[in-house]
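> 3D, please:
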Amino acid sequence: MTKTPIILASQSPRRKMLLEWAEIPFEVIVQSTDESFPEGMPVTEVPIHIARGKAEAVKQYVQEAYHGEYAGSTILAADTIVVLDGQVIGKPSDRDEAIRILQSLSGNTHRVITGVVILHSEGEISFSDVTEVHFHHLSPDQIIFYVDKYQPYDKAGAYAIQEWIGVVGIQRVEGDFYNVMGLPVSRVVRELSNHVFSASH
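Got it, this is the predicted structure:
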């Protein structure tokens, strides 16, 4: 695969790991951004909106700070949200909120939506991927054990599917498993191959 430079606009260790598994060469450059979204925005658009903000912030930073060193680079940004009964569930602010979120997910089906924005020399590629996750009923002890041991405060929906709770608590997944981890990596690879890497030859 060509060495066209990819900038990952995310400090998520999961997204970094998935790109490494896909053997895509990349560098990480991150800028802090506002992750709010307009009221009434369709939920499938929310993570795209947030990811676009991340990508645009990194693009501006790179142009100002590196004076063309990264000219022609492709910027990849993503954002993942959890949606239950039409409501967006973000990252828990503390232990009590994490417990409340997992209590609401217990025994229910929710959607995990990852929005992806790829800025490249020809323009922008944006899409979202949806996975349905079905949780078993979790006991209060299971929820407290998970929150206290894994402290999932940096994760939308207060859990990571690749951790203990995914092994024990998830009944089934409909859709891309890796999307729940934070990046629909096979779709990303296809988009890069079709629109970015092919244009560099």
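> C-alpha from now on. contacts and neighbour counts both.
Will do.
> and the longest helix for the chain?
helix 46-66 (DSSP state H).
> Show me what that one is packed against.
strand 74-84, strand 109-120, strand 123-135 (3 or more C-alpha pairs under 8 Å, 6 or more residues apart in numbering; DSSP states H and E).
> what comes up buried for that helix?
46-59, 62 (16 or more other C-alpha atoms under 10 Å).
> picking that back up, same list, the helices and strands packed on helix 46-66, but as TSV with mean neighbour count and distance to Tyr178 please.
Formatted as TSV, those follow (neighbours: other C-alpha atoms under 10 Å; distance: least, C-alpha to C-alpha, whole Å):
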stretch	mean neighbour count	distance to Tyr178
strand 74-84	25	11
strand 109-120	24	10
strand 123-135	18	9
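> run this one through as well so I can compare:
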Amino acid sequence: MERIVLASQSPRRKQLLEWAEIPFDVIVKDTDESYPDGLHTEDIPVFIARNKALAVRSELSHDRVILAADTVVVLDDEIIGKPEDREDAIEILTRLEGRTHQVITGVVIMKNDKEIVFSNTTEVTFNPLSYDDIRYYIDKYQPYDKAGAYAIQEWIGVVGIGEIHGDFYNVMGLPVSRVVQELHKLI
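Predicted coordinates for the structure are as follows:
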């Protein structure tokens, strides 16, 4: 497979591409992650991912393959972003514990005039968590750079998640199996 450009600084996305043995370079441009009012929830991460891809594309030859993604956590039709601080992280996980939420990753793959766009949704159900469990996780793992204030591959996912319906790796930040399928169509 030809070398692609990953328009993301996410260590989890990098790890997933490495596991899939996809050769890539990381190129990231600062991108506005706001979105227009009225956009359907599942379209929001796609909108943001497209902006990331376009920002990087402006710096490269159009024959390079660019992969961009964005992940949002949704509870009761509300997007739960990255926590601002410890108290916000505690509040977010307290809202998620014992409930089911959706993790939606939007993916954009560009090469020349071709563009592949999709989103993937995974339902995640947390077991009931104690306040001490939530504080322990936040203090030890500092999940301030993660949508929904958690990473499924860390302690809280191992002990706190009762069920997932959908792609596990989507919750990590990239539905890598689908990405590989789409890359084979494009390359």
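> re the thing from before, the helices and strands packed on helix 46-66 of structure 1 into CSV, with extra columns for distance to Ser36 of structure 1?
Output for the helices and strands packed on helix 46-66 of structure 1, formatted as CSV (distance: least, C-alpha to C-alpha, whole Å):
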stretch, distance to Ser36 of structure 1
strand 74-84, 12
strand 109-120, 14
strand 123-135, 17
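> Nearest approach to Val196 of structure 1 belongs to which of the ones you listed?
strand 109-120 (6.9 Å; C-alpha to C-alpha).
> The closest one maps to which residues in structure 2?
Strand 109-120 of structure 1 corresponds to residues 100-111 of structure 2 when matched by TM-score structural alignment.
> mean deviation (superposed) between the matching stretch and structure 1, please.
Mean deviation of stretch 100-111 of structure 2 relative to structure 1 after superposition (mean C-alpha distance after the TM-score superposition for structure 1): 0.3 Å.
> From the buried residues of helix 46-66 of structure 1, pick the one nearest Gly157 of structure 1.
Nearest to Gly157 of structure 1, judged by C-alpha to C-alpha, of the buried residues of helix 46-66 of structure 1 is Pro47 at 13.8 Å.
> Name the nearest residue to the closest one, sequence neighbours excluded.
If the residues on either side of it in the chain are set aside, Pro47 of structure 1 comes closest to Gly115, at 4.5 Å by C-alpha to C-alpha, 6 or more residues apart in numbering.
> And Arg95 of structure 1, by the same measure?
Val147 (6.9 Å).
> what sits against that neighbour?
Arg95, Ala98, Ile99 (C-alpha atoms under 8 Å, 6 or more residues apart in numbering).
> Can you get me a residue count around the last one?
The one in question is Ile99 of structure 1. 20 (other C-alpha atoms under 10 Å).
> That one maps to what in structure 2?
Ile99 of structure 1 maps onto Ile90 in structure 2, by TM-score structural alignment.
> Could you tell me which residues make contact with that match?
Ile134, Arg135, Ile138.
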